[in-house]
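Chemist: Kindly generate the corresponding structure for this input.
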Amino acid sequence: MTVKDEVIDTHLEHIINFRRRLHREPELSFKEFQTTNLIENGLEDTQIKFYDLSEKTGLIGVLEKDPSYDYIGVRGDMDALPVTEMTNLDFKSENEGVMHACGHDIHTSIVYGFAKVINDMYDDLKYNIVFIFQPAEEVLGGAKYIKEELKRLEIPVDKIIMFHTWPTLEEGLIGYREEDMMAGSTGFNLKLTAKGGHAAHPDTTADPIYLASNIIQFIQGIASRFNDPATPVVITVGQIDAGEKNNVIPGECSFGGTIRSFSEQSIKLAKNMIEEYTKDLTEMSDAGYDIEYSKYCPPVINNQELVEDFINCGDPSVFHELKEPSMGSEDFAFYMQDYVGAAFRVGTKMKDVKESGYSLHSPEVVFSEKSMKTAINALVNFATGAKKK
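Modeler: Reported below is the predicted structural model:
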């Protein structure tokens, strides 16, 4: 057993217990106050320098070895989802209607555990480490906040890394891609207004339900007939609201959804086409409309050199190349606008636990705790195996 393995094993039980407490006591976006306190209190005996942030949630700490070394950010998101947990775990959520259904408790515990271990291996460090415990990933606001804090506090970051749980990847493995990793996305809400009327006389109205169905049908054709198929785009309408009675044509109809692509140009094309088509249709029908776009998140495009460096510092048998990127979005992309970055998947699927293969955000999903050791081990290998600049 290596010194690294001994150090990790020394802290492993504590890391697991820390994770289980986070899972029992989940907190929603920008309300991760107790989580922040638990992290800071748990790491107060380390050499890590922590900084006071503008809000009472989130935490940034720096372990500096040599100013001439690169500063590597390691990010873990902390927020839970408004989901009622339906697992049989002994440490299931005690906060009604809130659950760590996306594995952010695992992410936080990986960075927390890495901080514990690398503090004990300080003499072997080949990088300066910036520990980022980020709030509010689920609402796509936390990364922007932390970026502003990094700039305000003048904390340098040269490169940044993150892990995300992945229920389709076996525990003990780390998934990687050298370029496109996750899609960019934007939400949209479209409201149609028209003169309503009696269901028996549709010719006297501009029926907003009919107009909405027409627009939604057109939206589905953008991906297949107008967008470049080499840069796929997915447009999904997830909600629609109109009317109260079967024999009344309402005066309003609203619907909304998301646009996702690895190409910012494809997202822009989809937005423009939706607006142009809606404008032309409502003008012809003597109706009105309003479109709002929200929660834009850029795509996650990994830096190839950083991915290769990370893999080359570790055990090659652990790393698994993912054949396909994910159409899900991740606000880690905002860091990558300013810093060289790479996102990795950590396998959380357990052989004999079918719930560990359930989708992220499922109220029944469970995550392998062995995944934390896998990720911490890879981070330690990278932090101690790099060469001085």
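Chemist: alpha carbons only for contacts and neighbour counts from here, please
Modeler: Noted.
Chemist: Which residue ranges of the stretch 1-150 of the chain form strands?
Modeler: Remark: strands assigned in the stretch 1-150 of the chain by DSSP state E, counting those that start in this stretch are 49-51, 59-63, 71-77, 128-134.
Chemist: list the helices and strands the shortest one packs on?
Modeler: Other helices and strands packing on strand 49-51, by 3 or more CA pairs under 8 Å, 6 or more residues apart in numbering; DSSP states H and E, are strand 59-63.
Chemist: Need the contact partners of the strand it packs on.
Modeler: Strand 59-63 has contacts (CA atoms under 8 Å, 6 or more residues apart in numbering) with 36, 40, 47-53, 119, 128-134.
Chemist: sorry, back to before: which one, of the strands of the stretch 1-150 of the chain, ends up nearest to Y335?
Modeler: strand 71-77 (9.8 Å; CA to CA).
Chemist: and the angle from that closest one to strand 128-134?
Modeler: In terms of direction (axes from the mean of the first three to the mean of the last three CA atoms, to 10 degrees), strand 71-77 departs from strand 128-134 by 20 degrees.
Chemist: contacting residues around stretch 316-330?
Modeler: Residues outside stretch 316-330 that contact it (CA under 8 Å, 6+ apart): 137, 140, 172-177, 180-185, 260-262, 297-300, 311.
Chemist: So which of those belong to helices?
Modeler: Among the contacts of stretch 316-330, the members falling in helices are I311 (criterion: DSSP state H).
Chemist: picking up where we left off before, so which of the strands of the stretch 1-150 of the chain comes closest to N377?
Modeler: strand 71-77 (13.5 Å).
Chemist: Packing partners of that closest one?
Modeler: helix 104-120, strand 128-134, strand 159-170.
Chemist: now those in a markdown table, with mean neighbour count?
Modeler: As requested, the helices and strands packed on strand 71-77 are exported to a markdown table (neighbours: other CA atoms under 10 Å):
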| stretch | mean neighbour count |
| --- | --- |
| helix 104-120 | 25 |
| strand 128-134 | 25 |
| strand 159-170 | 23 |
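Chemist: Which residue, other than its chain neighbours, is closest to T384?
Modeler: L125 (4.7 Å; CA to CA, 6 or more residues apart in numbering).
Chemist: how close does that neighbour get to E149?
Modeler: 25 Å (CA to CA, to the nearest Å).
Chemist: Kindly report the same for D286.
Modeler: 49 Å.
Chemist: of these two, who's got more company?
Modeler: Using other CA atoms under 10 Å as the criterion, D286 and E149 rank with E149 on top: 19 against 12.
Chemist: Which residues are in contact with the nearest residue to that one once chain neighbours are set aside?
Modeler: Excluding its sequence neighbours, the residue lying closest to E149 (CA to CA, 6+ apart) is L53, at 6.7 Å. Applying CA under 8 Å, 6+ apart to L53 gives the contacts L59, I60, E149.
Chemist: Second chain to compare with the first, below:
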Amino acid sequence: MPEYREKRLLAANSGLKTGFGGLAMHIMSYLQKVYRELHAQPELSAQEAQTAAFVAAELKEMGFTVTTGVGGHGVVGVFPLVGSGPTLALRCDMDALPVSEETGADFASQNPGVMHACGHDSHMAMVLGACRYAVANEERLRGTLMAIFQPSEEVGMGARSMLEAGVFSRLKPFRLVGIHNWPDLPAGTLGLQSGPITASTDQFKAVLRGVGGHGARPHQTRDTIAMAAAAVQNAFTLAQRRADPASPQVLSFGAIRGGTSFNIIPEQVVLEGTVRTVRSEDQALMIRLLHQAFKAAADLHGGSYELMYEEGVPAVVNDPAVTAEIAGFFAARIPDIPVVSEGLASLIGEDVGCFLQEVPGILLFIGSGQEGAVNELHNPRFLVPCQTLVTGYKALTSIIAGYLSK
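Modeler: Down below sits the predicted model:
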């Protein structure tokens, strides 16, 4: 064996030949080390320079061909295995949140006001661990492993930016697996469900315009406060009565701005909110209903309206065939890990859906809930437990072995 390959395999724990039975102590130590280092140095969306450098260095040490600066701070590692075969992509996110950490952990954030409160540090640790498994077992595997470390997930921009930068232009995988820790599931379990599991995350702003005046003389005005009250009620009523109750969706208003004093009817009121849907036809219907609601309110009071609607990240839809394939891998290779296959859908957003519109794949949930702990993403006291790292590693290595074994 050439010296460079021997060193590479030793760096990737060459003694590890299975990733889904017992777990060697050195890989457990590696998972925890990476998780803690990344947790202590969080970076906000579009600012993940040091995180990207850390990830790139780890991949290069393993022997991956690494491309940096993909769609911002995105990192892509490619590792050809021994023997021709398909390309499998693993995707994780890198950015942190503007949250001041309150965990009290000895590896807590060293960047004031920034925290990995969504667990993206754990996602990177699990994917890097799975990459080490592939390198250590390359003689038993075929094809290519692609590792995608995506920036700016929290602001819904990273996946699209990487796609626009041509992340798949040279090498397009045949399957893509994204991961996310999930505190609604107990640590030590997995969540794998076919079909829609997250929603499109759209936002809108409506401007209602009228004629302002004295609060004692409303008949001389075109009252935008009255328009706004009617618009909100119209929208809620239409969304409730016209939308398909069998399809998950929600309309919420988050801001109403207008007026400067208790006795002045303002010239303008601004409404802002969000729409979450899992089907494109529901999204289109909701846009039509908002126009209908705002126009009716404006017409009633002699005013006008303008609706600005911004489509956000698409819904994540787990491919049924890929879901079945991976469920089979889990049953055969990690039967001791419980897999939840229903009740996982929610109306949160996750921009891995952009990748899944290009490549058949799934978003896999890895349980991170702990009894007596804070089990809420984006909370300043949330931490991902070590058991989650182990479960995610076992899941990813079983997927690698399932798709890429000779």
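Chemist: what's the mean distance for the helix ranked longest in the second structure versus the first structure?
Modeler: Secondary structure of the second structure read by DSSP H shows that its longest helix is helix 280-300. Helix 280-300 of the second structure differs from its equivalent in the first structure by a mean of 1.7 Å after superposition (mean CA distance after the TM-score superposition for the first structure).
Chemist: Tell me which residue is most central in the first structure.
Modeler: E330 (3.2 Å; CA atoms, centre = their mean).
Chemist: Now which residue in the second structure aligns to it?
Modeler: Taking TM-score structural alignment, the alignment pairs E330 of the first structure with E350 from the second structure.
Chemist: Using the three-state scheme, assign that match.
Modeler: At E350 of the second structure the chain is in coil, as set by DSSP: H, G, I helix; E, B strand; the rest coil.
Chemist: Tell me how far it lies from M286 of the second structure.
Modeler: Applying CA to CA to E350 of the second structure and M286 of the second structure gives a distance of 20 Å.
Chemist: Repeat that for P112 of the second structure.
Modeler: P112 of the second structure is 40 Å from M286 of the second structure, where distance means CA to CA.
Chemist: neighbour count winner among these two?
Modeler: Comparing P112 of the second structure with M286 by neighbour count (other CA under 10 Å), the higher total belongs to M286, at 23 against 12.
Chemist: my guess is A108 of the second structure contacts H39, does it?
Modeler: Yes - the pair A108 of the second structure / H39 is scored as a contact, 6.6 Å apart, by CA atoms under 8 Å.
Chemist: between the two, who's got more neighbours?
Modeler: The neighbour comparison of A108 of the second structure against H39 (other CA under 10 Å) goes to H39, with 24 against 20.
Chemist: need the contact list for the more buried one.
Modeler: Residues near H39 of the second structure by CA under 8 Å, 6+ apart: F107, A108, S109, M115, H116, D121.
Chemist: Which residue in the first structure aligns with it?
Modeler: Aligned partner of H39 of the second structure by TM-score structural alignment: H23.
Chemist: burial count for F329 of the second structure?
Modeler: 20.
Chemist: Tally up the residues packed near the counterpart of G258 of the second structure in the first structure, please.
Modeler: Mapped onto the first structure by TM-score structural alignment, G258 of the second structure lines up with A242. Residues within reach of A242 of the first structure, counting by other CA under 10 Å, total 17.
Chemist: now do S161 of the second structure
Modeler: S161 of the second structure - counted by other CA under 10 Å - has 20 other residues nearby.
Chemist: dump the residue contacts of it.
Modeler: V70, G71, G72.
Chemist: same thing but at 6 Å, please
Modeler: G71 (CA atoms under 6 Å, 6 or more residues apart in numbering).
Chemist: which residue in the first structure lines up with it?
Modeler: So S161 of the second structure corresponds to Y145, using TM-score structural alignment.
Chemist: N189 of the first structure versus its match, what's the distance?
Modeler: 25 Å.
Chemist: same thing with K349 of the first structure?
Modeler: For K349 of the first structure, the distance to N189 of the first structure equals 36 Å [CA to CA].
Chemist: got it, and I160 of the first structure?
Modeler: 33 Å.
Chemist: try V98 of the first structure
Modeler: 26 Å.
Chemist: if you count what's nearby, which of those two comes out ahead?
Modeler: With neighbours defined as other CA under 10 Å, V98 of the first structure and N189 compare such that V98 has more, 22 against 17.
Chemist: Let me know the secondary structure of S368 of the second structure.
Modeler: strand.
Chemist: That one -> the first structure?
Modeler: That one, S368 of the second structure, aligns with T348 by TM-score structural alignment.
Chemist: Next: V76 of the second structure.
Modeler: Alignment of V76 of the second structure against the first structure is given by TM-score structural alignment, with I60 as its counterpart.
Chemist: do the same with P380 of the second structure
Modeler: Using TM-score structural alignment as the criterion, P380 of the second structure maps onto P363 of the first structure.
Chemist: same deal with A298 of the second structure?
Modeler: Mapped onto the first structure by TM-score structural alignment, A298 of the second structure lines up with T282.
Chemist: In contact with that match, which residues are there?
Modeler: With CA under 6 Å, 6+ apart, T282 of the first structure has these contacts: G288.
Chemist: what about it, distance to I301 of the first structure?
Modeler: Taken as CA to CA, the span from T282 of the first structure to I301 of the first structure is 38 Å.
Chemist: Repeat that for P316 of the first structure.
Modeler: Per CA to CA, P316 of the first structure is found 22 Å from I301 of the first structure.
Chemist: repeat for P202 of the first structure
Modeler: 49 Å.
Chemist: Between these two, tell me which one has more neighbours.
Modeler: Under the criterion of other CA under 10 Å, the comparison of P202 of the first structure against I301 puts I301 first, with 23 against 13.
Chemist: Quick check: that one touching E178?
Modeler: No - judged on CA atoms under 6 Å, I301 of the first structure makes no contact with E178 at a distance of 8.1 Å.
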